[in-house]
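**Q** Next comes the sequence, and after it the predicted model I'd like to discuss.
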Amino acid sequence: MADGKLRAGLIGLGVMGRNHARVLAGLDGVDLVGVVDPMGDQHGAAHGAPVLSTVEELLAAGVDYAVVACPTGLHEEVGLKLAEAGVCALVEKPLADTVEGAERLVEAFASRGLVAGVGHIERYNPALQSLRTRLEAGELGEVFQVVTRRQGPFPHRIADVGVVKDLATHDIDLTSWVTGQSYVSVTAHTVSRSGRPHEDMVSAVGKLADGTMVNHLVNWLSPFKERTTVVTGDRGCFVADTLTADLTFYANGAQNTEWEALRAFRGVAEGDMIRYAIPKREPLLVEHERFRDAVEGKSSDIVTLAQGLRTVEVSAAVLESAGRGETVTFPKEK
């Protein structure tokens, strides 16, 4: 650390990597000292940092931590090199391509006492942060169900994984995080309709440790973009839109109606609707600030590798369930 600033590196200049480069280049207390991409800097996104061909060159330059934004299949190999060199790492989600790879990364960083995190960016979305705070405060009472919908057109940036590992991992992580509960079972169906080798649509039903029901609908086949999380409970329903970072609460009303037929039809009465005013900071910037603070030894809320591993396990179970046509259950977390 020179001049009191952390020396940071970046591995991968794809779509997400270019966003990481932008944030790192302007991050207080951090110098972006090198970017690794064998293809070079095709988009002029390195912000003046040297562009290197290998992780070894970056390590030789000397870094305190590195952001791993290369394709998912390379996360394990790159992460292990960083751990062996004693370098902290923020690894893009999903943590690894396989459960075994994720386990090896958890062990590699934990055994050396290194700070390491996973880039599950939805945790830093203002709407979901507000939702989690409100659920923890008991504003919804008992939680009955979490439903997520994440759909849109195919992103041409992705070639090495299907929709489960690329997109559903967001929903798996955010569901566990906002509820504070782990998955105990999952049943899923996938289809591949676009001629690519991986699945491009998944429908999954899960159960959390406290009995909460979970539904995930994820696809790359929709002409419009949707990123919605709906949490239904005793006192009403929260709807978080992570595209706009809006959070809305629909209360269960206490109003009875004298119209008997309508009352029978409506069931739960409609109550007030509240849309919350939330400060909207960029989630990626917040993620980087939290990770920087953790590397500096400050108390900071980051997504741990152990949490990232659990998400990889659940996503693997989604694919296993779809392949076998059976429900997959999980052992209780230790």
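**A** Good, I have the coordinates. Treat the numbers as computed from the prediction; the structure is a model and nothing was measured.
**Q** switch to C-alpha atoms for all contacts and neighbour counts from now on
**A** OK.
**Q** any idea how far the spatially most central residue of the chain is from Ser222?
**A** In the chain, the centroid-proximal residue (CA atoms, centre = their mean) is His120; its distance is 2.7 Å. His120 sits 23 Å away from Ser222, going by CA to CA, to the nearest Å.
**Q** Run through who's touching stretch 157-171.
**A** Contact partners of stretch 157-171, identified using CA atoms under 8 Å, 6 or more residues apart in numbering, comprise 14-15, 71-73, 93-94, 97, 120-122, 148, 150, 198-202, 216, 218-220, 311-312, 315, 318-319.
**Q** try stretch 219-233
**A** 140-155, 163, 194, 200-202, 237-243.
**Q** Show me those residues that map onto strands.
**A** The strands, defined by DSSP state E, take in 143-151, 201-202, 237-241 from the contacts of stretch 219-233.
**Q** Of these, just say which sits nearest to Ala251.
**A** Among these, Cys237 lies closest to Ala251 (CA to CA), at 6.4 Å.
**Q** from memory the closest one sits against Ala251, does it?
**A** Yes: taking CA atoms under 8 Å as the definition, Cys237 is a contact partner of Ala251 at 6.4 Å.
**Q** Comparison target below:
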Amino acid sequence: MTLKAGLVGLGAMGRNHARILSILDDVEFVGAADAVVTDQRVSHGAPIVPDVDALIALKPDYVVVAAPTGTHEEIGLKLAAAGIHALIEKPLAPSVDGAKRLVDAFAEKGLVGGVGHIERYNPALQSLRTRLAAGDLGEIYQVVTRRQGPFPGRIADVGVVKDLATHDIDLTAWVTGQNYVSVSARAARRSGREHEDLIVVVGELDGGAVVNHLVNWLSPLKERSTVVTGERGAFVADTLTADLTFYANGAVPTEWEAVSAFRGVVEGDVTRFAIPKREPLLREHEQFRDAVLGKDADIVTLAQGMRTVEVAAGILASSTDGGVVRL
């Protein structure tokens, strides 16, 4: 069976979605909606229509929503009302109430709804999750993520919490299998914009692990790292290169005095895993397509996307009043 797919938004991320939809097996890319873009080279030859209503008229089976965050709820509710499945870019909605309305609307119609948390499909993080679930690290003590780089001109409607930290919120809960129970945060606005461009978060998961997220748009250094420390050592996932490395707890004392003084610790084995590296966005699309077809698939559900919005809202609330937010 070939599914008909549509796309809303031909901005930076939307163009990546268009590329994948144009080559995806068992999918016909029937059209994209964008009020500004008209060049079909951007949509890889698919027709471009001016709005969501015109896209719905093309009768797609499912639609990918890559429009600005503030429009997700309105677009998603229109698609649900029309009986169309949807993969909505993260974050699901700008507010918890908006996310809840989307969850309810898709559930009421029995539609497949997913959220584009692409980091779940990063090979390093998928391998990490499998190894944590198998108990390779033992008890998880701490998760530290660093996501920083220069300001992307494509973002105008949200700050780093909704645009970037939502990646870290979702991947942390997903790789550990634990939920957030509290968050505390401090934010800064250094670039003169309305929204925060730096956030530091400390949180706790229901399995007892402590988390720390450092996120900003102010650094000339682009960094995407996740470090999970536990009773047997630490995993380091670099999601820019999709590399996963394990640092085992020290077991061999360094007897060479000069080296011992320099390193200061006993040494354990260091292993960088060889893992298959398929494009995460392609993998995300394959999984959502299979979910629409009724096959077994691993997608980020709307309910999971709503939970991430809830945690993000808690982080923003804490950064405003300085307190600890219980979730």
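**A** Alright, I've got the coordinates. Small disclaimer: the values here were computed from a predicted structure and weren't measured.
**Q** rewinding a little: aligned against the second structure, show me the partner of the residue nearest to the centre of the first structure.
**A** Aligned by TM-score structural alignment, His120 of the first structure pairs with His117 of the second structure.
**Q** so what's that match closest to, chain neighbours aside?
**A** Lys90 (5.8 Å; CA to CA, 6 or more residues apart in numbering).
**Q** mind listing what the one you found touches?
**A** With contacts defined as CA under 8 Å, 6+ apart, the neighbours of Lys90 of the second structure are 69, 115-117, 163, 166, 305.
**Q** any chance of these in JSON lines, plus distance to Val228 of the second structure and secondary structure?
**A** As requested, the contacts of Lys90 of the second structure are exported to JSON lines (distance: CA to CA, whole Å; DSSP: H, G, I helix; E, B strand; the rest coil):
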{"residue": "Thr69", "distance to Val228 of the second structure": "30", "secondary structure": "helix"}
{"residue": "Val115", "distance to Val228 of the second structure": "24", "secondary structure": "strand"}
{"residue": "Gly116", "distance to Val228 of the second structure": "23", "secondary structure": "strand"}
{"residue": "His117", "distance to Val228 of the second structure": "19", "secondary structure": "coil"}
{"residue": "Asp163", "distance to Val228 of the second structure": "23", "secondary structure": "helix"}
{"residue": "Thr166", "distance to Val228 of the second structure": "18", "secondary structure": "helix"}
{"residue": "Gly305", "distance to Val228 of the second structure": "22", "secondary structure": "helix"}
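**Q** which of those count as buried?
**A** Buried members of those, counted by 16 or more other CA atoms under 10 Å: 69, 115-117, 166, 305.
**Q** In the first structure, what residue corresponds to His72 of the second structure?
**A** By TM-score structural alignment, His72 of the second structure lines up with His75.
**Q** hang on, its match packs against Val55?
**A** No: using CA under 8 Å, His75 of the first structure makes no contact with Val55, being 11.9 Å away.
**Q** which SS class is His72 of the second structure?
**A** At His72 of the second structure the chain is in helix, as set by DSSP: H, G, I helix; E, B strand; the rest coil.
**Q** Quick one: neighbours of it, just the number.
**A** By other CA atoms under 10 Å, the residues close to His72 of the second structure number 24.
**Q** what ranges do the helices span in the stretch 101-250 of the second structure?
**A** With DSSP state H, counting those that start in this stretch as the criterion, the stretch 101-250 of the second structure has helices at 123-133, 160, 166-176.
**Q** next one: the first one to chain centre, how far?
**A** So that's helix 123-133 of the second structure. 15 Å (CA atoms, centre = their mean, to the nearest Å).
**Q** so how many other residues sit close to Ala173 of the second structure?
**A** Neighbour count of Ala173 of the second structure, defined by other CA under 10 Å: 18.
**Q** quick one, what contacts it?
**A** 179-180, 205.
**Q** repeat that for 6 Å
**A** By CA atoms under 6 Å, 6 or more residues apart in numbering, the contact list for Ala173 of the second structure reads Asn179.
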